[in-house]
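> Structural data only, the sequence is not supplied:
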């Protein structure tokens, strides 16, 4: 991993751990304390990390092996905690739900923070700022975001892109 990327990753994971690890994997109705969660991690010796595993450069397979920025970040976090990273590739639409059923301890997958998600899950400081783009057929009549008003658009089920697109399309 490039030196600047390591520096950024290491700077961010400390805060990410402080905010994210104690509560991730526990539903809001859970009686577990953050100390109990930390003990569970120490006892297992493993940090289970949910991610998609199919989007470059975040996490993807190269020669059959999981690699990418989020994989490197997850390994660095686990190492700093004295744990072994165990990656659990999961479809994007099920990533957040996997926390509720204790499928993994954290999600590292360019997840957008929304008001609804923030009510239930603690978020770290963002480690990346990403943006979405609109893809249309060549020679389409859609040339700008406001042209999609009244049109059908597709997105993944749990993405916040539709909300953003509706907000932007309603601009006049």
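Noted; the coordinates are in hand. Worth saying up front: this structure is predicted, and the values here are computed from it rather than measured.

> can we go C-alpha only for contacts and neighbour counts from here?
Noted.

> buried set for the one helix or strand residue 98 maps to?
Element membership for residue 98 (DSSP states H and E) is helix 92-100. Within helix 92-100, the residues scored as buried using 16 or more other C-alpha atoms under 10 Å are 92, 95-96, 98-100.

> what's around residue 80, how many residues?
The local packing of residue 80 (other C-alpha atoms under 10 Å) involves 14 other residues.

> Show me what the helix holding residue 98 is packed up against.
Packing partners of helix 92-100 (3 or more C-alpha pairs under 8 Å, 6 or more residues apart in numbering; DSSP states H and E): strand 46-51, strand 106-107.

> Okay, one more to line up with it:
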């Protein structure tokens, strides 16, 4: 699979944008957060890195993307070992104290669903918080068969994403 193959492919789920609110029924849901520093300068640096797919790259995912920074419509082809993970950025958060993006799965991904990568600044405490949220369900026979293991792996990689920034 090549990055250029993703153009025009439809998303594999209907609940686009649901990581911004309540998780949709019928999916496994994950939300992880971690304080990664303090202060506005730390927030700005982590947010900039995050928008350049820093959580993914820092966790060991090889990332190819159609843009340098996440934008709505950016196609992303992640590789964690031999398994391709084709996705498309479905929304971007660009607020004074919150920055990040969510991407949704495309055909060829082992699961269907959405994942949010967010950095936020808590003005009251000065904390900088990294957050990952995802909902997913198996999309292939082998991911259905390995669903218990897939859930554990998803939690492990989410923790790696948080440590990456």
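Received, thanks. Predicted, not measured: the structure shown is a model, and the values here were computed from it.

> Drop the TM-score for these two in here.
The TM-score (TM-score structural alignment, normalised by the length of structure 2) is 0.27; 80 aligned residues with a C-alpha RMSD of 5.4 Å.

> and the residue nearest to residue 41 of structure 1 when sequence neighbours are not counted, how far is that from residue 164 of structure 1?
In space, and not counting its chain neighbours, residue 41 of structure 1 is closest to residue 47: 6.5 Å by C-alpha to C-alpha, 6 or more residues apart in numbering. Distance, residue 47 of structure 1 to residue 164 of structure 1, by C-alpha to C-alpha, to the nearest Å: 33 Å.

> The two: which has the busier surroundings?
Taking neighbours as other C-alpha under 10 Å, residue 47 of structure 1 and residue 164 compare with residue 47 leading, 25 against 11.

> ok, the more buried one touching residue 86?
Yes. The pair residue 47 of structure 1 / residue 86 is scored as a contact, 6.0 Å apart, by C-alpha atoms under 8 Å.

> out of the helices and strands packed on helix 92-100 of structure 1, deepest packed?
Highest mean neighbour count of these: strand 106-107, a mean of 26 (counted as mean count of other C-alpha atoms under 10 Å).

> Give me the buried positions along the following helix or strand past that strand.
For strand 106-107 of structure 1, the following helix or strand on the C-terminal side (DSSP H and E) is helix 115-120. By 16+ other C-alpha under 10 Å, helix 115-120 of structure 1 has no buried positions at all.

> List the buried residues for the helix or strand that helix 115-120 of structure 1 is followed by?
On the C-terminal side of helix 115-120 of structure 1, the nearest following helix or strand under DSSP H and E is helix 161-169. Buried residues in helix 161-169 of structure 1, counting neighbours by 16+ other C-alpha under 10 Å, are found at 161, 165, 169.

> Just give me the closest of those residues to residue 19 of structure 1.
residue 161 (25.1 Å; C-alpha to C-alpha).

> follow-up on the earlier one: compute the inter-axis angle for the helix holding residue 98 of structure 1 and strand 46-51.
150 degrees (axes from the mean of the first three to the mean of the last three C-alpha atoms, to 10 degrees).

> Now tabulate the buried residues of helix 161-169 of structure 1 in JSON lines and tack on distance to residue 73 of structure 1.
Shown next, in JSON lines, are the buried residues of helix 161-169 of structure 1 (distance: C-alpha to C-alpha, whole Å):
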{"residue": "161", "distance to residue 73 of structure 1": "25"}
{"residue": "165", "distance to residue 73 of structure 1": "30"}
{"residue": "169", "distance to residue 73 of structure 1": "35"}
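
> Pick out whichever of those sits closest to residue 76 of structure 1.
Closest approach between those and residue 76 of structure 1, by C-alpha to C-alpha: residue 161, at 29.7 Å.

> What helices and strands are in contact with the helix ranked longest in structure 2?
In structure 2, with assignment by DSSP state H, the single longest helix is helix 147-164. Counting contacts by 3+ C-alpha pairs under 8 Å, 6+ apart, helix 147-164 of structure 2 is packed against strand 28-38, helix 54-58, strand 127-138.

> Remind me which helix or strand the closest residue to residue 77 of structure 2 other than its chain neighbours belongs to.
Once flanking residues are discounted, residue 77 of structure 2 sits nearest to residue 86: 4.5 Å by C-alpha to C-alpha, 6+ apart. Assigned by DSSP H and E, residue 86 of structure 2 belongs to strand 83-95.

> Go through the following helix or strand past that strand and flag the buried ones.
Downstream of strand 83-95 of structure 2, the next assigned helix or strand under DSSP H and E is strand 98-105. Using 16+ other C-alpha under 10 Å as the test for burial, strand 98-105 of structure 2 gives 98-105.

> just checking, next helix/strand downstream of strand 98-105 of structure 2?
Toward the C-terminus, strand 98-105 of structure 2 is succeeded by strand 111-122 as the next helix or strand (DSSP H and E).
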